[in-house]
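[1] I'll drop the sequence and a predicted model, then ask my questions.
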Amino acid sequence: MTRVTLPNGICVDAADEAEVALLYREIFVNACYLRGGIDLEPGDTVVDVGAHIGLASLFFHQCTRDLRLIDIEPSPPTFGSLTRNLAGNGVRATLLNLGVADREEVREFNFYPSATGMSGQYTDPDRDRALTARHLESQGMSQRDIDELLADRYLRVPYRCRVCPLHSLLDDLGVPEVGLLKVDAERSELEILEAVPRRRWETIRQVTAEVHDEPGRVARVHEILSEAGFTVDVLPNETIPISDVLHVVGIRRGQTGGTPC
């Protein structure tokens, strides 16, 4: 891990400076997790499934103080950075080093030491390398430089991790209501959302999920949120327009919130 100072002066631990620069632009500059009309108010509980190194929570804390933050991150090395980044910037949160799924069990995950944000249960080095190469090519990088940069970037380190359904975790933590559920779980998002029971959906005011644009996946997430009573929008990725990830936003209209920062 290396120490990185973000353009806004915040210092964080991260595995790769280029990855952090991209995430900073996505989260702080483009405010991707407030798109679609999402707002937060003091006292809200924000649940971050796939918290990574904590940039989203740092952003939410900057936007609205007095939030209850619950950050969930399965990868032990990334969880270590998450812990240090929030504590080092004075952000209090409940941190859970586990995964979210449709049942409680132990599963195998894969960690990319050089591409931590793409780690997860469903990694595919060839696919992930091709997606990154396409983005770099769109930025004008030569094929030779792309090949050199990505040569060892997607070497996987397997590990085993406990997973639990989201509603079980929230029940155990005594969370009555959720102001915002943010999900960025690298192709686990559909399983996570399908497992949320109706009684728990009724306690969630807003959802923002990064969903991979694969056959039927976005439509199914849209259906789940619509059936749960949300007004749903599907938004393109502003930071990486050629990305295979879309933002699916669900908001319960008529419920008042705060002011977007």
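    Yes, it's here.
[2] all contacts plus neighbour counts: C-alpha atoms, from now on.
    Fine.
[3] any idea what sits nearest D16, other than its immediate chain neighbours?
    Nearest residue to D16, sequence neighbours excluded (C-alpha to C-alpha, 6 or more residues apart in numbering): S114, at 6.4 Å.
[4] Hmm, A14 and that neighbour touching each other?
    No: if you go by C-alpha atoms under 8 Å, S114 and A14 don't touch, sitting 9.9 Å apart.
[5] more crowded one of those two?
    With neighbours defined as other C-alpha atoms under 10 Å, S114 and A14 compare such that A14 has more, 23 against 19.
[6] What residues does that one make contact with?
    Applying C-alpha atoms under 8 Å, 6 or more residues apart in numbering, one finds that A14 lies in contact with M1, T2, R3, V4, V20, I53, S81.
[7] Repeat that for T94.
    Going by C-alpha under 8 Å, 6+ apart, T94 touches L69, I70, D71.
[8] cool, and Q206?
    With C-alpha under 8 Å, 6+ apart, Q206 has these contacts: I38, V178, G179, L180, L181, F230, V249, G250, I251, R252.
[9] Kindly reformat those as CSV containing neighbour count and distance to R144.
    CSV is the format used below for these (neighbours: other C-alpha atoms under 10 Å; distance: C-alpha to C-alpha, whole Å):
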residue, neighbour count, distance to R144
I38, 22, 42
V178, 20, 47
G179, 23, 46
L180, 24, 43
L181, 19, 41
F230, 22, 47
V249, 27, 38
G250, 29, 42
I251, 23, 45
R252, 19, 49
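[10] And those, which two are furthest apart?
    Within those, two members stand farthest from each other by C-alpha to C-alpha: V178 and V249, at 14.7 Å.
[11] Start from the N-terminal end of this protein and give the strands.
    With strands called from DSSP state E, the chain shows them at 2-5, 11-14, 45-49, 68-72, 94-96, 99-100, 105-111, 157-164, 180-183, 206-212, 231-235, 245-251.
[12] Okay, one more to line up with it:
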Amino acid sequence: MSIKKMILPNNLECYYLGKEETEYIFSEVFTEKQYFRHGITLNEGDCIFDVGANIGLFALFVSQLNKQVNIFAFEPIKPIFDVLQANANLHSLSNITLFNYGLSSENNSAKSFTFYPNMAGNSTTKPLEKLEQREVMNAVLNKDMVDYLFQGEEVRGEIRTLSSVINELDIKSIDLLKIDVEGEEYEVLKGINPNDWSKIKQIVAEVHDVEARIDKIQALLKSNGFNIKVEKNSLMPSTLNTFNLYATRS
């Protein structure tokens, strides 16, 4: 698959899969700075885990803020990972290490994902949760466009637990754990062993609030010493239960 290149509104070049979605994520990350609110900070030398790295816009944003951070970026779906790799190479990001697997509550070398080539950031292990989003988009876009965006195919990808990665890479501290995994948020956190929680300093996550997921995540984080702020994602239609969660330590 040949990948395409575009110029973002800030004149940054990037490779992409779906143009509309890339512009939307640019707004979230660069314009709205949604990942750096409610006390989430970044310092020189910090270790960042970018879980659900997609094509790398978050990593590009962070690298522009501060070159002296170490980013570990996880993306399980190979066609998306290839674009992530192309963007890391395009911008000579020497401070980023890429992993072609995702994080969850188990180690599984052949997890099933639904990959949306025209809306790659929505690719998910939980396609049924996308039905609500599709309904909302049907109300604002024409049906052909929605059908185009939701053209999906089943692919296999590897997932691992966060603690297995901490152990394997001998990670002493994760200064920022960023999670955007389209429904697997709670599973990512369940993959943390009790003795590893103290290594994690800050968390920012996009949470799809299905089956009381936010309540479960908040309970888990509070029990591990985090202060939490939750806000509605301002760029999402108000009818979609998509929130940003910010967790910091006192």
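    Ah, there it is. This structure is a prediction, so every number in the text was calculated from the model and none was measured.
[13] Superposed, what's their TM-score?
    Remark: TM-score between the superposed chains equals 0.93 [TM-score structural alignment, normalised by the length of structure 2]; 244 aligned residues with a C-alpha RMSD of 1.4 Å.
[14] Return the most buried member of the strands of structure 1.
    Here the criterion is mean neighbour count by mean count of other C-alpha atoms under 10 Å, and of the strands of structure 1 the winner is strand 99-100, at a mean of 27.
[15] Which strands and helices lie in contact with that one?
    strand 157-164 (3 or more C-alpha pairs under 8 Å, 6 or more residues apart in numbering; DSSP states H and E).
[16] Relative to structure 2, what is the average displacement of the strand it packs on?
    Strand 157-164 of structure 1 differs from its equivalent in structure 2 by a mean of 1.2 Å after superposition (mean C-alpha distance after the TM-score superposition for structure 1).
[17] how many degrees apart are that strand and strand 105-111 in direction?
    In terms of direction (axes from the mean of the first three to the mean of the last three C-alpha atoms, to 10 degrees), strand 157-164 of structure 1 departs from strand 105-111 by 140 degrees.
[18] Strand 157-164 of structure 1 maps to which residues in structure 2?
    Under TM-score structural alignment, the counterpart of strand 157-164 of structure 1 in structure 2 spans residues 153-160.
[19] again with stretch 173-188 of structure 1
    Here stretch 173-188 of structure 1 aligns to structure 2 at residues 169-184, judged by TM-score structural alignment.
[20] next one: stretch 72-80 of structure 1
    Mapped onto structure 2 using TM-score structural alignment, stretch 72-80 of structure 1 covers residues 74-82.
[21] quick one on the thing from earlier: I'd like to know which of the contacts of T94 of structure 1 is nearest to L58 of structure 1.
    Using C-alpha to C-alpha, the contacts of T94 of structure 1 come closest to L58 of structure 1 at L69, 10.0 Å.
[22] sorry, back to before: distance to L150 of structure 1 added to the strands of structure 1, as a markdown table?
    As requested, the strands of structure 1 are exported to a markdown table (distance: least, C-alpha to C-alpha, whole Å):
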| stretch | distance to L150 of structure 1 |
| --- | --- |
| strand 2-5 | 19 |
| strand 11-14 | 18 |
| strand 45-49 | 27 |
| strand 68-72 | 28 |
| strand 94-96 | 31 |
| strand 99-100 | 27 |
| strand 105-111 | 16 |
| strand 157-164 | 16 |
| strand 180-183 | 27 |
| strand 206-212 | 22 |
| strand 231-235 | 29 |
| strand 245-251 | 20 |
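[23] related to what we said a few turns ago, the match of stretch 72-80 of structure 1: end-to-end distance?
    The first and final residues of stretch 74-82 of structure 2 sit 12 Å from each other (C-alpha to C-alpha, to the nearest Å).
[24] ditto for stretch 206-220 of structure 2
    Stretch 206-220 of structure 2 has an end-to-end distance of 16 Å (C-alpha to C-alpha).
[25] and what of stretch 205-223 of structure 2?
    Taking C-alpha to C-alpha, stretch 205-223 of structure 2 runs 17 Å from one end to the other.
[26] which residues of structure 1 fall in helices?
    For structure 1, the helices defined by DSSP state H occupy 17-24, 55-63, 76-88, 125-138, 143-150, 166-173, 189-194, 198-201, 217-227.
[27] okay, now N142 of structure 2: neighbour count?
    Neighbours of N142 of structure 2 using other C-alpha under 10 Å come to 10.
[28] my bad, S75 of structure 1
    23.
[29] right, and it touches N97 too?
    Yes: counting by C-alpha under 8 Å, N97 is a contact partner of S75 of structure 1 at 7.1 Å.
[30] Out of the strands of structure 1, flag the one nearest Y33 of structure 1.
    Across those, closest to Y33 of structure 1 is strand 206-212 (C-alpha to C-alpha), at 6.4 Å.
[31] what sits against the equivalent of K19 of structure 2 over in structure 1?
    K19 of structure 2 maps onto E17 in structure 1, with residues paired by TM-score structural alignment. Contacts of E17 of structure 1 were listed using C-alpha under 8 Å, 6+ apart, and they are T2, V4.
[32] Sounds good, over and out.
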